[in-house]
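> give me a 3D structure for the following:
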Amino acid sequence: MRISVTGCGYLGAVHASAMAQLGHDVVGIDVDAAKIDRLAAGEPPFFEPGLPDLLTESTASGRLRFTTDAAAAANATVHFVAVGTPQTADGNAADLRYVDAAIDGLLPHIGPGHTVVGKSTVPVGTAARLAERVKATGARLAWNPEFLREGFAVDDTVEPDRLVYGVEAGDDSSVAVLDEVYEHALGLGTPRIVTDFATAELVKVSANAFLATKISFINAMAEIAEATGADVTQLADAIGHDARIGRRFLNAGVGFGGGCLPKDIRAFTARADELGRGDAVAFLKEVDAINLRRRKRVVDLATAELGGSVVGRKVAVLGVTFKPNSDDVRDSPALDVAVSLKGLGANVVATDPKGIENARSRHPQLDYVDDVNEALRGADLVILVTEWAEYRQLDPAAARTLVAMPTIIDGRNTLDRDAWVGAGWRYRGMGRD
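From the prediction side, this is the model:
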């Protein structure tokens, strides 16, 4: 099929590349000329495992190209909108200016036989509003939310765990078009749910709200464990055996971050307030508060371990991205902890396999090093806040020879506590000592 993808950020670049790999003829469109130049050269402007090879193969095949010219969409019949919906600067609501601009850019180039497909995460009611503008051209609108996990985005696009189509009643044509787009995934048995606009919009935000709630629940239990001497990791193991609960996303630590969960639950509560149903999701405000509290808990632990003051003490912070296998530092708990300690007077030295450049652009006041051994050397305290494999696999005996004081705070409860204690370290976890 001939496909256009408007918005070539994280979602759009991955989607465009994957669609081309599956055999479609794809053009990626974005207003950022520098980004387009990098993508056209086969260089992703962000880190995502597997994407460089996919991008190179797709552009070399001739099935994928990139441009800043919105008129290039006229050669396609299926138009994905994959722009960002960040939190507004003055509130919690989603900023829809980029979605509206994307639709405005498409309108002159679409008509009968064309299908516009929204992939951006938007407040419920957005698709219905946009549909009237799209239908005025003779085209159709569908909403097809994304469920990408950073670090696994390529696989999640090529072989998704489910497909959701939001369409107007009786719009069998859009369903048929999306079935053709996703023929590969459907052939593998991927579940497909065809529903209305509102339900499709709610699927993504409610999924993220549920995951955020589960993470904050176990972090709330960590607070109780810290007050009682219980071990939250063993608690999670025990309750996770209940099939109704499950063990996934029951890992206590410094909390969630990134460009999706925090802003999506805030936008969800803002939209619910607009609908007069704010009470229904009022609990999400506490979910958010618990999550942010865990960052402060790490800072408080660090201060306590250094005798009540961090001023002038070297603190090695392992990780700045919000999760491993990503260079994304948006709303990163790790970076938040580092910045907070720096503000309290600590000599913070941060390291990360992929996120240093992005972190430095946001917080140049921190000291960054590429080598984890350099970060550890002479440190009075070590804090692991992003569970990269290279940090989980550190040799505690070798690391002990580098630091000034062998004290580590495991902000992700990911290290082998017995091994670190056995190597002479003072170990502090989250809700487990």
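> contacts, neighbours, all on C-alpha from now
Noted.
> where along the stretch 1-150 of the chain do the helices fall?
Using DSSP state H, counting those that start in this stretch, the helices of the stretch 1-150 of the chain run over residues 10-21, 33-40, 51-60, 97-106, 126-135.
> looking at those, which is buried most?
Most buried of the helices of the stretch 1-150 of the chain by mean neighbour count (mean count of other C-alpha atoms under 10 Å) is helix 10-21; its value is a mean of 25.
> any idea how far it is from the chain center?
16 Å (C-alpha atoms, centre = their mean, to the nearest Å).
> what do you get for stretch 330-348?
Taking mean C-alpha positions (C-alpha atoms, centre = their mean), stretch 330-348 and its chain are 20 Å apart.
> identify each buried residue in it, please.
330-339, 341-342, 346-348 (16 or more other C-alpha atoms under 10 Å).
> gap between the two ends of it?
Terminal residues of stretch 330-348 lie 19 Å apart, using C-alpha to C-alpha, to the nearest Å.
> over to stretch 343-354?
Stretch 343-354 stretches 24 Å from its first residue to its last (C-alpha to C-alpha).
> if we can go back for a sec, just put the helices of the stretch 1-150 of the chain in a markdown table and tack on distance to Arg297.
Output for the helices of the stretch 1-150 of the chain, formatted as a markdown table (distance: least, C-alpha to C-alpha, whole Å):
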| stretch | distance to Arg297 |
| --- | --- |
| helix 10-21 | 31 |
| helix 33-40 | 38 |
| helix 51-60 | 36 |
| helix 97-106 | 36 |
| helix 126-135 | 38 |
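> out of those helices, flag the one nearest Ala222.
Nearest to Ala222 among the helices of the stretch 1-150 of the chain is helix 10-21 (32.9 Å), distances taken as C-alpha to C-alpha.
> and this one, please, so the two structures can be compared:
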Amino acid sequence: MAELGFEVLGVDIDANRIRQLSAGDTPFYEPGLAALLRSNLEAGRLSFTCSIAAAVDHADVHFVCVGTPQRPDSQAADLRHVDAVISGLIAAGLGPRSLVVGKSTVPVGTTARLAARIAAAAPGAELAWNPEFLREGFAVEDTLHPDRLVFGVTSGGRAEAVLRALYSRMIDASTPVIVTDYATAELVKVAANAFLATKISFINAMSEVCDATGGDVVELADALAHDDRIGPLFLRAGIGYGGGCLPKDVRAFQARARELGVGPALSFLGEVDAVNMRARARAVRLAHELLGGDPMNRAVAVLGAAFKPNSDDIRDSPALDVATALRRDGAHVAVYDPAAAANARDRHPNLHIADSVIGAVAGAEIVLVLTEWSEFRTLDPAALRRHVARPVVIDGRGVLDPDAWRGAGWTYRALGRPPRPATVRHHAPRHLAERPLPERPTSERPTSERHLHQGAGLHVVDKAAH
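Below you'll find the model as predicted:
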């Protein structure tokens, strides 16, 4: 919002994080974010505080951006942080012309409940729900150039007009705007994540079938991708999805459906989740097989710790799940990641976290590529072979060239792909022609482990800005 020209005050209860942000340091790694933070601090449009009262005094538009993690005692979403922000705004004297805008992913029905609280305590104040659809690794681009804007509002209020003013630059650039009711706005985000998770698990389920039949999931996905009804994206088989959104959102969506009495409608998501978790276990079993059935005291290299590239986020990381499983089975596991090494070291002190690819693979009897960083995609298999004890690689993300690795003397294996060389291909697989990953700026470095449920905080936009 500061980049759009508004004066913004960010609020968080973590004083250390506020000091860090105020000094221009990002608390987690995201391409392009550090430069954006510093430029808007220097321009005077952005500042940070721990005082929610200061926020209420400063602004009349308040973005609620806290996390909704899975509850420790169930699959449901934990709404404590959202409720705490609303309580704080009300206690600080939310004004009658204020607009509260929810960005958090919440179970359907939450917005109506919060709107009733606000209406009772702060007559005249309004609530809108404006879900975000950013992807980690592309968050700056997705925020400044969204593919759509969804406004969940009530009829007859000011919320839609205020949101259109706030997002006028995007709207003028022809970004689609969907104006809808609270429930639909809440459902858009969880439905989108559930659909993506389903597509990922579908191709991973097909890779299980390919393993049982000798088929090749890459060739299968390529053929499917030519059907415009299916399309190429998210059809790369591998060790599955992770992170702080898809896993917990899929589970929370099922939990809410059961509460609403429509649990059977989303029962298929239980198998989506199960397929996803099986993909990790299948990678571990494949590693066992390639180690002759006994990983005890064998040297294993894992390339990747973040759940996806261009992020230092290790929440529900499939790569680390596989690494720790092999460690529990007795292997000596060395892990390398360009951004998430510090977080992995803090969370998994029993793993050896290497400082480089060479440091991880030195003397390894098997190498697993489990996060699709461009650094790993472009490895020279001939040069890497000189550093390993046995040239055996598991491509856990389907991003390596099997012919190049086999040609350099490696045993190449991947989930859903037969041990033999793939069939001759006269074109690049369509499902691999996805949006290229941005290069990691060398000026940006990851810091401590991210906790989005504490760190996103509350963004407030200045009263005079619109």
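> circling back: Gly189 of the first structure: which of the helices of the stretch 1-150 of the first structure is closest?
Closest among those, using C-alpha to C-alpha: helix 10-21, at 18.0 Å.
> matching residues in the second structure for the helix or strand where Ser216 of the first structure lies?
Assessed by DSSP states H and E, Ser216 of the first structure sits inside helix 197-228. Matched against the second structure by TM-score structural alignment, helix 197-228 of the first structure falls on residues 182-213.
> tell me, how many residues neighbour Gln393 of the first structure?
Counted by other C-alpha atoms under 10 Å, the residues lying close to Gln393 of the first structure total 12.
> counterpart of it in the second structure?
In the second structure, Gln393 of the first structure lands on Thr378 (TM-score structural alignment).
> ok, now Ile103 of the first structure?
Checking TM-score structural alignment: Ile103 of the first structure goes with Ile86.
> check contacts around its match.
Leu114, Ile118 (C-alpha atoms under 8 Å, 6 or more residues apart in numbering).
> what distance do you get for the residue nearest to Ala119 of the second structure when sequence neighbours are not counted to Ser104 of the second structure?
Nearest residue to Ala119 of the second structure, sequence neighbours excluded (C-alpha to C-alpha, 6 or more residues apart in numbering): Ala125, at 6.5 Å. As defined by C-alpha to C-alpha, Ala125 of the second structure lies at a distance of 19 Å from Ser104 of the second structure.
> and what of Leu149 of the second structure?
The gap separating Leu149 of the second structure from Ser104 of the second structure is 14 Å, by C-alpha to C-alpha.
> and if you look at Tyr336 of the second structure?
32 Å.
> over to Phe307 of the second structure?
21 Å.
> comparing these two, which residue is more hemmed in?
Phe307 (27 against 23).
> the more buried one matches what in the first structure?
With TM-score structural alignment as the criterion, Phe307 of the second structure lines up with Phe322 in the first structure.
> I'd say that match and Thr386 touch.
Yes. If you go by C-alpha atoms under 8 Å, Phe322 of the first structure and Thr386 touch, sitting 6.7 Å apart.
> who touches both of these two?
Common neighbours of Phe322 of the first structure and Thr386 (C-alpha under 8 Å, 6+ apart) are Ala334.
> need the counterpart of Arg278 of the second structure in the first structure.
Match for Arg278 of the second structure (TM-score structural alignment): Arg293.
> likewise Asp294 of the second structure?
So Asp294 of the second structure corresponds to Ser309, using TM-score structural alignment.
> ok, now Ala53 of the second structure?
Counting by TM-score structural alignment, Ala53 of the second structure lines up with Ala71 in the first structure.
> which ones are touching the closest residue to its match other than its chain neighbours?
Distances taken as C-alpha to C-alpha, 6+ apart put His109 closest to Ala71 of the first structure, at 6.4 Å, once the chain neighbours are dropped. By C-alpha under 8 Å, 6+ apart, the contact list for His109 of the first structure reads Ala71, Ala73, Ala74.
> for Val311 of the first structure, see how far away the closest residue to the last one other than its chain neighbours is.
Right, the one you point to is Ala74 of the first structure. Distance criterion C-alpha to C-alpha, 6+ apart; nearest residue to Ala74 of the first structure, sequence neighbours excluded, is His109 at 4.7 Å. According to C-alpha to C-alpha, His109 of the first structure stands 60 Å off from Val311 of the first structure.
> what about the residue lying closest to Gly240 of the first structure once chain neighbours are set aside, neighbour count?
Distances taken as C-alpha to C-alpha, 6+ apart place Arg247 nearest to Gly240 of the first structure, at 4.0 Å, with adjacent residues excluded. Close neighbours of Arg247 of the first structure, defined as other C-alpha under 10 Å, add up to 15.
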